[in-house]
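# Quick one, fold the following:
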Amino acid sequence: MENFITGYAGAEFQQRKVLRSVLGQEGYDLFFDRFLDVFFAEEDADYLVSLGINSVRIPFNYRHFEDDGRPFELKEEGFRRLDQAIDACSSRGIYSILDLHALPGHQNQHWHSDNPTHWASFWTHKHFQDRVVHLWEALADRYKDNPWVAGYNPINEPADAVGDVIGPFYRRLESAIRAVDRKHILFLDGNRYSTQFDQLGDPLPNTVYTAHDYALPGFVDGGPYPGESRGKYVDRSVIEKTFLDRTQYMRQTGTPIWVGEFGPVYTGDPERDEQRIRLLEDQLEIYREHEASWALWTYKDIGLQGVVSVPAEAPYMKQIASVLEKKKRLGVDSWGSTDAGVRDILGPIEALVEREFPDFQPYPWGQKRWIHGLVRHVLLAEAMVGDFGRSFEGLEPAAASSLAESFRFDTCDKSLPLARALRADTRAMTS
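Coordinates of the predicted model:
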């Protein structure tokens, strides 16, 4: 899970910890068991088939398979849950790409790797690396004979700040997987959140290198399209140049191009959202022209980016309404809110750091976004974890389970403009 997808503050493990405390073990188990049953089921796969989708990138957290207190002891329940998603896809003729989205020690500096800090300790601790190799050996053994698993995406958005570990680790991981499974494709993300490939060396056999291609006008603070976003004028030509820059490695090495993530967020303003659909359509057209395949991020959420979303009047949304309002007001949601409500705090900090440390440009995105990461998405997000828990206080276990029903396909809204754009593209690709 990511916090904009289901509405919690901070990192996934913080949400789980506070809900176990508030709901008790029985209520916690009933809620998450039902949530995982309905979040992606056969009805969801049917809908993707209707849009012409033939593959799904399935993101999962290492915590489904292993507890930090008992490393290297893998849990069958994690494999069972992954089987459930793969089977829902394969029964409808859809291939699965397995995406380890959150790694022990955290492979990048942000919340979406279930990281409560701004340090990616995975790259400096061999223990974490050993656990990931061990998990992928088990995953490869599990799925080596499954023809509906297209391949393995071992690390989502790695961010090795020094850049000298990622290449050797990929080679170690490839050797370990190939000792078990020589058939399935590896989908390897570039460094710096899947945008940088010069540190990876020569391409490995039977491997696809994947770029993530988020465009400035598609961010929550993006401007008009075409128009100015974050001080830069962006039109279709800029979108194409960015794509070509990010995929230069693939074109130089002759390896396939796969955009593992892309897609704008939507604001609720009809005019702005129409521009964002136009941005999406331009990206899809560029991918067709350059024979690039893609996976849209994301399929289902609570109304920001998904093809399918939980409606505002759903019981779950009403339960966490005050949390969502506070997250927006304080700018805690990195993907779905801006800093407009906390400029009085951030402005003086930004000015101080710029004045006292003008040469300080921390990895991966520089000074200003580093400050925002620490203040909005670590300090304030962690402080809000308790707010999320309190919104569930007093719920009986059965009532907690019923809240998860809000994520069932037949209760969700479908973004018709987004569906039309995807369906038009998949038809164009197969015609």
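# C-alpha only now, for contacts and for neighbours.
Will do.
# can you pull out the strands in the stretch 101-250 of the chain?
If DSSP state E, counting those that start in this stretch is used as the criterion, the strands of the stretch 101-250 of the chain fall at 149-153, 185-189, 207-212, 227-229, 232-234.
# among these, which is nearest Ala421?
strand 207-212 (19.4 Å; C-alpha to C-alpha).
# If you count contacts, what does that closest one end up packed against?
strand 185-189, helix 191-194, strand 257-261 (3 or more C-alpha pairs under 8 Å, 6 or more residues apart in numbering; DSSP states H and E).
# could you dump those to CSV with distance to Val234 and mean neighbour count?
Below are these laid out as CSV (distance: least, C-alpha to C-alpha, whole Å; neighbours: other C-alpha atoms under 10 Å):
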stretch, distance to Val234, mean neighbour count
strand 185-189, 25, 24
helix 191-194, 21, 21
strand 257-261, 20, 22
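# could you dump these to a markdown table with distance to Ser91?
Formatted as a markdown table, these follow (distance: least, C-alpha to C-alpha, whole Å):
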| stretch | distance to Ser91 |
| --- | --- |
| strand 185-189 | 21 |
| helix 191-194 | 31 |
| strand 257-261 | 23 |
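# just so I know, which of the strands of the stretch 101-250 of the chain lies nearest Gly163?
Short answer: strand 185-189, nearest of the strands of the stretch 101-250 of the chain by C-alpha to C-alpha, at 13.5 Å.
# between the closest one and strand 257-261, what angle do the directions make?
Strand 185-189 runs at 60 degrees relative to strand 257-261, counting by axes from the mean of the first three to the mean of the last three C-alpha atoms, to 10 degrees.
# re earlier: in TSV, list the strands of the stretch 101-250 of the chain along with distance to Asp141.
Formatted as TSV, these follow (distance: least, C-alpha to C-alpha, whole Å):
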stretch	distance to Asp141
strand 149-153	12
strand 185-189	14
strand 207-212	18
strand 227-229	46
strand 232-234	45
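# To compare against the first, here's the next sequence to fold:
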Amino acid sequence: MTNFLKVDGAHIVRDGHPLVLKGAALGGWSYPGHEHQVRRELLKVLGEEKYAFFFDKFLEYFFTDADAAFFAALGLNCVRLPVNYRHFEDDMAPGVFKTEGFKHLDRVVDICAKHGIYTVIDLHAAPGAQNVDWHSDGGSNQALFWVHKDFQDRTVAIWEHIARHYRDNAWVAGYNPLNEPTDEEHTRLPAFYARIEAAIRAVDPHHILFLDGNTFGMDFSAFGPPLPNCVYACHDYSNYGFPNPPAAFTGSAEQVAYHERHFARKTEYMRRVGGPVWNGEFGPVYQQPSDGIPEWEEINETRYAVLECQLGIYAKSHTSWSIWLYKDIGFQGMVYVNPDSAYIRLVEPFLKKKRALALDAWGCDDTPVRAIFDPMAEWLRKAAPSIDTRYPPTWRAEKHLFRIVRNCLLSDELCAEYASYFAGKSEAELDEIARSFAFENCVKRERLNQILQADAAREV
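Prediction:
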């Protein structure tokens, strides 16, 4: 296929006809700390040969032809592919691109194309960390990308490398240059987008760029006129889809209006400039029997209702969307690793510890540790009241505190404990652990998939 998707007014079009991209992102291994930290500890435990073997098999099993066939059978047409800059280069050898960098990325792009599925390549972790959160893999709570030109130069070079590789592949819908940037000054992000757009166009004039708003995809206030052939992207998570929501979600008129207001605010820029909208991330998290909550099924039904509410809002504006995420270990995925799999059996004690410590940054229930952290947050607030307006200001003292203490300091310290579960494993055992993520060994989240399939069938 040689007909590239492109932007035409308020639509993404294929051969002149509007196309709404609907799909999910890959991700969801679930580990402590930042990715490079847990990889570092696993390398110590496994040694280079077994380490390379395990991750090669893990990535191989994580998405196969069976996954793509299932995805396409639901009527979904786009997979967002998060990548870490470390897949392409090492910090001690910047600009020296790894020969194996495209191995699994090419494999997934080709598998998806075979099933008529587009892909969006998302730089989820850029050199220096483009945001202050754990998933940019910076190792701290500092977004150093914005204060060191070298990090930006390296990111441009990485995107030139990627664009050169995929410039003739029309099944790649486009490139998502930075996931959830957080530019405290707000002006550096639009300037970087102008730079990256020009750099990519110089080697690849065809592909759409999907440009996230500032402050985790929510703020376009400093953006000027839109860049050509670009889709601007928001992220639209609902507080009602997570533990401890503002109230029980009943689908009342007031609650629907609440979601409509939040989405309208995040997409005001796109409507003002007359461009398409891509919601690059959204979606509730779900409870499991292992959480020990008797009413877990009832809770999940309310979260499915939140999802249906959001999809109904997106349909009114022909919004393209990518739910977070396709596959994980039971937290949020469309399919998830069987609780009786080799991987879950191996690390189950550690998963229980993570839950008890509220170690995860993402969608955790912090009730077990509030008695510890609430007084600390109040102490911070009294000592420095300005912490409640510290960027990003929506976090408040509590979130700033647990990001640094639990999600950085404690999580990093526990990476070695997590890796210890893999000690002494043979290649055959490591293969079985990695194979836990293969489609045939996963469980389908049927209700979620029914909802997505029904939305995929809506007429544009």
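# Out of the helices and strands packed on strand 207-212 of structure 1, which is closest to Tyr170 of structure 1?
Across those, closest to Tyr170 of structure 1 is strand 185-189 (C-alpha to C-alpha), at 8.1 Å.
# Which residue numbers in structure 2 does the closest one align to?
Alignment of strand 185-189 of structure 1 against structure 2: residues 208-212, by TM-score structural alignment.
# That stretch vs structure 1 - mean distance after superposition?
Following the fit onto structure 1, the mean deviation recorded for stretch 208-212 of structure 2 is 0.3 Å by mean C-alpha distance after the TM-score superposition for structure 1.
# Other residues contacting that stretch?
5-7, 173-181, 193, 197, 229-235, 278, 280 (C-alpha atoms under 8 Å, 6 or more residues apart in numbering).
# residues making contact with stretch 108-123 of structure 1?
1-3, 10-13, 101-107, 128-129, 157-160, 165-166, 193, 373-374, 377-378, 382.
# Structure 2: matching residues for that stretch?
Stretch 108-123 of structure 1 maps onto residues 131-146 of structure 2, going by TM-score structural alignment.
# Name the residues of the matching stretch that are buried.
Of the residues in stretch 131-146 of structure 2, 131-146 count as buried by neighbour count, 16 or more other C-alpha atoms under 10 Å.
# Check stretch 408-418 of structure 1 too.
In stretch 408-418 of structure 1, counting by 16+ other C-alpha under 10 Å, buried: Arg408, Phe409, Cys412, Asp413, Lys414, Leu418.
# Which members of these occur in strands, if any?
Counting by DSSP state E, the buried residues of stretch 408-418 of structure 1 place Asp413, Lys414 in strands.
# want to try CSV for the buried residues of stretch 408-418 of structure 1, with distance to Thr247 of structure 1 as columns?
Listed next are the buried residues of stretch 408-418 of structure 1 as CSV, based on distance: C-alpha to C-alpha, whole Å:
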residue, distance to Thr247 of structure 1
Arg408, 37
Phe409, 35
Cys412, 35
Asp413, 34
Lys414, 31
Leu418, 25
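# I'd like to know which of the buried residues of stretch 408-418 of structure 1 is nearest to Pro358 of structure 1.
Leu418 (42.5 Å).
# Wait, that closest one touches Val307, no?
Yes: under the criterion of C-alpha atoms under 8 Å, Leu418 of structure 1 makes contact with Val307 at 6.4 Å.
# So what does Ala383 of structure 1 match up with in structure 2?
For Ala383 of structure 1, the aligned position in structure 2 is occupied by Glu413, per TM-score structural alignment.
# what sits against that match?
Here Glu413 of structure 2 is in contact with Gly33 (C-alpha under 8 Å, 6+ apart).
# Wait, a helix at it?
Yes: assessed by DSSP: H, G, I helix; E, B strand; the rest coil, Glu413 of structure 2 belongs to a helix.
# ok, it to Gly251 of structure 2 distance?
Counting by C-alpha to C-alpha, to the nearest Å, the gap from Glu413 of structure 2 to Gly251 of structure 2 is 42 Å.
# I would like the range of structure 1 that aligns with stretch 425-434 of structure 2, please.
Against structure 1, stretch 425-434 of structure 2 falls on residues 395-404 (TM-score structural alignment).
# Ok, stretch 13-20 of structure 2 next?
Under TM-score structural alignment, there's no match for stretch 13-20 of structure 2.
# Could you say which helix or strand holds Gly78 of structure 1?
helix 76-90 (DSSP states H and E).
# What mean distance separates that helix from the matching residues in structure 2?
Helix 76-90 of structure 1 differs from its equivalent in structure 2 by a mean of 1.0 Å after superposition (mean C-alpha distance after the TM-score superposition for structure 1).
# That helix to strand 149-153, inter-axis angle?
Computed by the same axes, to 10 degrees, the angle between helix 76-90 of structure 1 and strand 149-153 is 130 degrees.
# Fine by me, thanks again.
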